[in-house]
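J.: the following comprises the amino acid sequence and a computationally predicted model.
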Amino acid sequence: MPSTEIVLYGTPLSGHAHRVELLLRALDLPFRFEPAPAEVRQSPAFRKLNPLGQIPVLQDGELTLADSNAIMVYLVRRYAPDSTWLPGDAVGAAHVQRWLSIAAGEVMHGPSVARLITQFGLNDDKARAKRIAARLLAFMEEHLAERDYLAAVHPTIADLACYAYVAHAPEGGISLRPYPAVRRWLARIEALPFFKRIPPSPLPAELDDDAA
């Protein structure tokens, strides 16, 4: 258990913060969630924590760490090094790293950006985001057709990293109806005992569709 209070800076609607919160809950680590909306992230005090002004940020004693995937790696290696959340063997770790890269790449630039445009008014190319999402979801559908989780036979931080923005793709006008294997994978993550949902976004989904 941590000797000092762990603080997670984020917002309830952030998929990046959500993945870290899920892992904290999975590892049964006590923590305090500190809201960091846009006006907070622009403040000098927050910029001392992360000069890029991005969430999430984790404080654990004297350590301040940004980037959701880096935070998850730290938490597993620091507090649960023998767990299956991040395999210790070279091949297993490489499989997880591949999906962490996809989470920071295709998942971010596809369904996440489409959601940001639709729900929060981000000035970006929605058609491009939807094309990336379509390629990603087709790839995930094939990958998950004969397996339960992304990187191993059990859930890993790869699943937590990819879950939120795929699950909330309909909030960006991207239907999950054509991807039954993806929807089954989402349901498996949602059935984990520590799971907590992200609140609905301010605007309704563009589609009569959800991830269930």
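T.: That came in fine, so what should we check first? Since we're looking at a predicted model, the values are computed, not measured.

J.: from now on I want contacts and neighbour counts done on CA atoms only, so please keep to that.
T.: OK.

J.: tell me which stretches of the protein form helices.
T.: 15-26, 38-41, 44-49, 68-79, 90-102, 113-120, 126-144, 157-167, 180-190 (DSSP state H).

J.: and the fourth one, what does it pack onto?
T.: Going back to what we said before, that points to helix 68-79. helix 15-26 (3 or more CA pairs under 8 Å, 6 or more residues apart in numbering; DSSP states H and E).

J.: so can I have CSV of the helices of the chain showing distance to residue 207 and mean neighbour count?
T.: Rendered in CSV, the data for the helices of the chain read as follows (distance: least, CA to CA, whole Å; neighbours: other CA atoms under 10 Å):
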stretch, distance to residue 207, mean neighbour count
helix 15-26, 20, 22
helix 38-41, 27, 14
helix 44-49, 36, 14
helix 68-79, 29, 18
helix 90-102, 25, 16
helix 113-120, 12, 21
helix 126-144, 14, 17
helix 157-167, 14, 25
helix 180-190, 16, 18
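
J.: could I get those as CSV with distance to residue 206?
T.: Below are these laid out as CSV (distance: least, CA to CA, whole Å):
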stretch, distance to residue 206
helix 15-26, 19
helix 38-41, 25
helix 44-49, 34
helix 68-79, 28
helix 90-102, 25
helix 113-120, 8
helix 126-144, 13
helix 157-167, 14
helix 180-190, 18
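
J.: closest one to residue 62 among those?
T.: Nearest to residue 62 among the helices of the chain is helix 44-49 (11.5 Å), distances taken as CA to CA.

J.: which elements pack onto that closest one?
T.: Checked by 3+ CA pairs under 8 Å, 6+ apart, helix 44-49 has no helix or strand packed alongside it.

J.: got the contact list for it?
T.: 40, 41, 53, 57, 64, 65 (CA atoms under 8 Å, 6 or more residues apart in numbering).

J.: ok, structure two:
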Amino acid sequence: MTESGITLYGMSLSGHAHRAEAFLNILGLPHRYVECYDQLRSDSFLALNPLGQLPVLVDGDVVVPDSNAILVYLAARYDETGQWNPGDPPTAARVQRWLSVAAGDIRFGPARARILTLWGGPESMADAQAAATRILRFMEQHLETRDWLAADRATIADIACYAYVARAPEGHVALDPYPAVRRWLERVEALPRFTAMPRTPIPQPA
């Protein structure tokens, strides 16, 4: 499945894939996007990521699974400004903290509530929405006094956290109580070449 140039394997409904594609666009990197659904258990895809998970970035001979790892890789390899993943220890630590928030609190809060709304599953919707409320309240307080999550400018932390927060209403998690979060989302969406997370029709509760 590998070839020269950059290829991103993802799904358009995935916030994890979105963050990788959005950052490729921000950096102005030409790439091929491959929409994957049924291929995740194929031998050719498992050769790229034995865990069978999206997204996966292929850059020539380099294969990078995991959306946050892709952000780190792209920033290290292609961001000559050093803006997106700063190297000074305090800022680097703050960026890493928010990457962990994206992989943890946001995944198990607004992301899970969205998954349960759109596709169902055995997990508790009440627990997911409660987790979403906790992390959104935390982000609201954090963003009341700053424009960006980890630095005085946008970093990969903002890209990592954006998609599932922006689409929290698709999990019946309202953003109305969080004006600072909504202003932050608008700032992210105003970044040059940024592509917003596609909206998905929301199934209404029975």
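T.: Good, I have the coordinates. Every value quoted in this text rests on a predicted model; they were computed, and no experiment measured them.

J.: let me see the TM-score of these two.
T.: The TM-score (TM-score structural alignment, normalised by the length of structure 2) is 0.94; 202 aligned residues with a CA RMSD of 1.3 Å.

J.: thinking again about what came up before, tell me which of the helices of structure 1 sits nearest to residue 200 of structure 1.
T.: Across the helices of structure 1, residue 200 of structure 1 has its closest neighbour in helix 113-120 (10.3 Å, CA to CA).

J.: right, and the helices of structure 1 - which one's nearest residue 4 of structure 1?
T.: It is, among the helices of structure 1 and with distance given as CA to CA, helix 68-79, at 12.9 Å.

J.: gap between residue 47 of structure 2 and residue 40 of structure 2?
T.: Distance, residue 47 of structure 2 to residue 40 of structure 2, by CA to CA, to the nearest Å: 10 Å.

J.: over to residue 108 of structure 2?
T.: 22 Å.

J.: cool, and residue 165 of structure 2?
T.: 26 Å.

J.: over to residue 155 of structure 2?
T.: Counting by CA to CA, the separation of residue 155 of structure 2 from residue 40 of structure 2 is 30 Å.

J.: just residue 204 of structure 2 next, same as before
T.: Taken as CA to CA, the span from residue 204 of structure 2 to residue 40 of structure 2 is 29 Å.

J.: got it, and residue 122 of structure 2?
T.: Counting by CA to CA, the gap from residue 122 of structure 2 to residue 40 of structure 2 is 21 Å.

J.: what of residue 145 of structure 2?
T.: Distance from residue 145 of structure 2 to residue 40 of structure 2, by CA to CA: 42 Å.

J.: what of residue 133 of structure 2?
T.: 32 Å.

J.: and if you look at residue 202 of structure 2?
T.: Residue 202 of structure 2 is 25 Å from residue 40 of structure 2, by CA to CA.

J.: go on, residue 7 of structure 2?
T.: On the measure of CA to CA, residue 7 of structure 2 and residue 40 of structure 2 end up 16 Å apart.

J.: cool, and residue 164 of structure 2?
T.: 22 Å.

J.: for residue 146 of structure 2, see how far away residue 192 of structure 2 is.
T.: 20 Å.

J.: actually residue 88 of structure 2, not the one I wrote
T.: 19 Å.

J.: name the residue in those two with the higher neighbour count.
T.: residue 146 (14 against 9; other CA atoms under 10 Å).

J.: wait, what's in contact with the more buried one?
T.: residue 152.

J.: at 6 Å what do you get?
T.: Residues near residue 146 of structure 2 by CA atoms under 6 Å, 6 or more residues apart in numbering: none.

J.: cool, residue 148 of structure 2 as well?
T.: residue 154.

J.: again, only using 10 Å
T.: 142, 154, 155, 157, 158, 181, 184, 185, 187, 188 (CA atoms under 10 Å, 6 or more residues apart in numbering).

J.: give me the neighbour count for the nearest residue to the fifth one once chain neighbours are set aside.
T.: Translated: residue 158 of structure 2. Counting by CA to CA, 6 or more residues apart in numbering, the nearest residue to residue 158 of structure 2 once its immediate chain neighbours are dropped is residue 149, at 6.1 Å. When neighbours are counted by other CA under 10 Å, residue 149 of structure 2 registers 22.

J.: can I assume residue 149 of structure 2 is in contact with residue 143?
T.: Yes. In this structure, residue 149 of structure 2 is within contact of residue 143 by CA atoms under 10 Å, at 7.0 Å.

J.: now distance to residue 126 of structure 2 too, for the contacts of residue 148 of structure 2, in JSON lines please.
T.: Formatted as JSON lines, the contacts of residue 148 of structure 2 follow (distance: CA to CA, whole Å):
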{"residue": "142", "distance to residue 126 of structure 2": "24"}
{"residue": "154", "distance to residue 126 of structure 2": "32"}
{"residue": "155", "distance to residue 126 of structure 2": "32"}
{"residue": "157", "distance to residue 126 of structure 2": "27"}
{"residue": "158", "distance to residue 126 of structure 2": "26"}
{"residue": "181", "distance to residue 126 of structure 2": "22"}
{"residue": "184", "distance to residue 126 of structure 2": "26"}
{"residue": "185", "distance to residue 126 of structure 2": "25"}
{"residue": "187", "distance to residue 126 of structure 2": "30"}
{"residue": "188", "distance to residue 126 of structure 2": "29"}
